[in-house]
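J.: can't give you the sequence, but here's the structure:
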């Protein structure tokens, strides 16, 4: 009779290597989605040049947002004290990988590219996530809630701004918004703490800077 082996405990060095691999795959690799692209069944219309550039700029922002989400969650997971919190963060990060792959595919369809500054976005977001996580798991989850609520808001802005007939981008953003709302709800249910002033405002200001830069670069 074969006895099932116990789950392997990862050392700090193992986790460091895992984080490095995730970073390389996110910034330089081609992440593969586990779920089908929501926009695949929508018609791919030919847009005029200004509309195409605008749609590409918005989807580049969303791609950067997913790069940042990967980094934030991995940074938080790296210092999470509770294994359940760490598992929650990494599960959310896996769904963000789907978003990352979908946005990258849509950028290719729009004859565009990801942000040239993705390594910078990733490094900065990982550091912010790790710093947030060091405050404790309640603050860790609170950071997830605030991040996801702000992402929901900017997706709403993009849905209102996209060319009306860009149904592929709209389908992708619609599923992304639903996923982000669920991540926030799950974090709240897991014991998230409300972030103190002025943290949410600083996060919003950093997000605004990222969106302004990523739209073009």
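T.: Ah, there it is. Because the structure is a prediction, the values reported are computed rather than measured.

J.: going forward, measure contacts and count neighbours with C-alpha atoms only.
T.: Fine.

J.: Name the residues of the longest helix belonging to the chain that come out as buried.
T.: Determined from DSSP state H, the single longest helix within the chain is helix 49-79. The neighbour-count check on helix 49-79 (16 or more other C-alpha atoms under 10 Å) flags 52-79 as buried.

J.: ok and the very next helix or strand once past it relative to helix 49-79, angle-wise?
T.: Counting by DSSP states H and E, the next helix or strand C-terminal to helix 49-79 is helix 83-109. The directions of helix 83-109 and helix 49-79 differ by 160 degrees, with axes from the mean of the first three to the mean of the last three C-alpha atoms, to 10 degrees as the criterion.

J.: by contact count, what packs against helix 83-109?
T.: Counting contacts by 3 or more C-alpha pairs under 8 Å, 6 or more residues apart in numbering; DSSP states H and E, helix 83-109 is packed against helix 49-79, helix 167-189.

J.: Nearest to residue 128 among those would be which one?
T.: Closest to residue 128 of these, according to C-alpha to C-alpha: helix 49-79, at 6.7 Å.

J.: Near residue 182, how many other residues are there?
T.: Look at residue 182: counted by other C-alpha atoms under 10 Å, it has 15 neighbours.

J.: ignore the last one, residue 194
T.: 15.

J.: you'd agree it is up against residue 142?
T.: Yes - look at residue 194 against residue 142 with C-alpha atoms under 8 Å: they come within range, at 5.6 Å.

J.: what distance separates stretch 196-208 from the middle of the whole chain?
T.: With C-alpha atoms, centre = their mean, to the nearest Å as the basis, stretch 196-208 stands 17 Å off its chain's centre.

J.: okay, now the one to match up with it:
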């Protein structure tokens, strides 16, 4: 029986570069699952409402760009092969969210944030640094991040107009997936971050949401 191929650090670095381009280039991300909203009809909305919904979906799209970067950075520096595999699997599942949000933005005649490359770079660096410290910290960072995303999704679901069933279907499925990813990270041995660290993450997240709502 052939043993699994072992990839060198350079091999993984080249793979990450390819994944980075797929994350940041519009239209390059392809979902493995169909969008939860694919069979739902668009509803009429006025211009301020459309712009507000587009702003929310742009925030969520950037959040998924950051999630990709975080997982890819952690996979690059993870010490244990099984942790690296978990990160790569989570990144693949999050691609669905990225593609769904991009599609919804297109339907709303809007576009992703121009700040995505900046936030990608910052998130990748944080993920790689967490992986260098320890796999336990890396997994804990995933859990804390997913909990933060879950709260954002709750807020956005509360802000969406009731008639916008397409955006709602996407965000509800994303919320379920994020809860599962966070729980899996803790079950795999992730540490529970102290409240001051979570507060700092919340502050950074708030800056991201304010910046990407309009641009």
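T.: Good, I have the coordinates. Just so it is clear, the model here is predicted, and its values are computed rather than measured.

J.: TM-score, when you put one on top of the other?
T.: In this superposition the chains share a TM-score of 0.97, using TM-score structural alignment, normalised by the length of the second structure; 214 aligned residues with a C-alpha RMSD of 0.9 Å.

J.: ok so, going back, export the helices and strands packed on helix 83-109 of the first structure to a markdown table and tack on distance to residue 217 of the first structure?
T.: Formatted as a markdown table, those follow (distance: least, C-alpha to C-alpha, whole Å):
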| stretch | distance to residue 217 of the first structure |
| --- | --- |
| helix 49-79 | 8 |
| helix 167-189 | 19 |
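
J.: start and end residues in the second structure for stretch 125-132 of the first structure, please.
T.: Under TM-score structural alignment, stretch 125-132 of the first structure corresponds to residues 123-130 of the second structure.

J.: Comparing that stretch with the first structure, how large is the average distance?
T.: For stretch 123-130 of the second structure, the mean distance to aligned residues of the first structure following superposition is 0.7 Å (mean C-alpha distance after the TM-score superposition for the first structure).

J.: So the counterpart of residue 142 of the first structure in the second structure, which state does it fall into?
T.: By TM-score structural alignment, residue 142 of the first structure lines up with residue 140 in the second structure. Here residue 140 of the second structure is recorded as helix under DSSP: H, G, I helix; E, B strand; the rest coil.

J.: What number of residues are in the vicinity of residue 140 of the second structure?
T.: 23.

J.: cool, and residue 34 of the second structure?
T.: Neighbours of residue 34 of the second structure (other C-alpha under 10 Å): 12.

J.: Map it across to the first structure for me.
T.: Residue pairing (TM-score structural alignment): residue 34 of the second structure is matched to residue 36 of the first structure.

J.: got it, and residue 186 of the second structure?
T.: Using TM-score structural alignment, residue 186 of the second structure pairs with residue 188 in the first structure.

J.: Could I get the contacting residues of that match?
T.: Residue 188 of the first structure is in contact with 141, 142, 145, counting by C-alpha atoms under 8 Å, 6 or more residues apart in numbering.

J.: residues touching the first one, list them.
T.: Pointing back at residue 141 of the first structure there. 85, 187, 188, 190, 191, 192, 193 are the contacts of residue 141 of the first structure under C-alpha under 8 Å, 6+ apart.

J.: Was I right to think residue 136 of the second structure contacts residue 190?
T.: Yes - between residue 136 of the second structure and residue 190 there is a contact under C-alpha under 8 Å: 4.7 Å.

J.: More neighbours: those two, which one.
T.: Between residue 136 of the second structure and residue 190, counted using other C-alpha under 10 Å, the more crowded position is residue 190 (22 against 19).

J.: Contacts only, for that one.
T.: By C-alpha under 8 Å, 6+ apart, the neighbours of residue 190 of the second structure are 135, 136, 137, 138, 139, 140, 141, 143.

J.: Could you check how far the last one is from residue 183 of the second structure?
T.: As judged by C-alpha to C-alpha, to the nearest Å, residue 143 of the second structure and residue 183 of the second structure stand 7 Å apart.

J.: Looking at those two, which is more packed in?
T.: Neighbour totals were compared for residue 143 of the second structure and residue 183, and residue 143 leads with 26 against 15 (other C-alpha under 10 Å).

J.: rewinding a little: what helices and strands are in contact with the longest helix of the first structure?
T.: Counting by 3+ C-alpha pairs under 8 Å, 6+ apart, helix 49-79 of the first structure packs on helix 12-27, helix 83-109, helix 118-133, helix 137-161, helix 199-214.

J.: Show where that helix falls in the second structure, residue numbers please.
T.: Across the second structure, the stretch matching helix 49-79 of the first structure (TM-score structural alignment) is residues 47-77.

J.: and which of the contacts of residue 188 of the first structure is nearest residue 110 of the first structure?
T.: Nearest to residue 110 of the first structure among the contacts of residue 188 of the first structure, with distances taken as C-alpha to C-alpha, is residue 145, at 31.4 Å.
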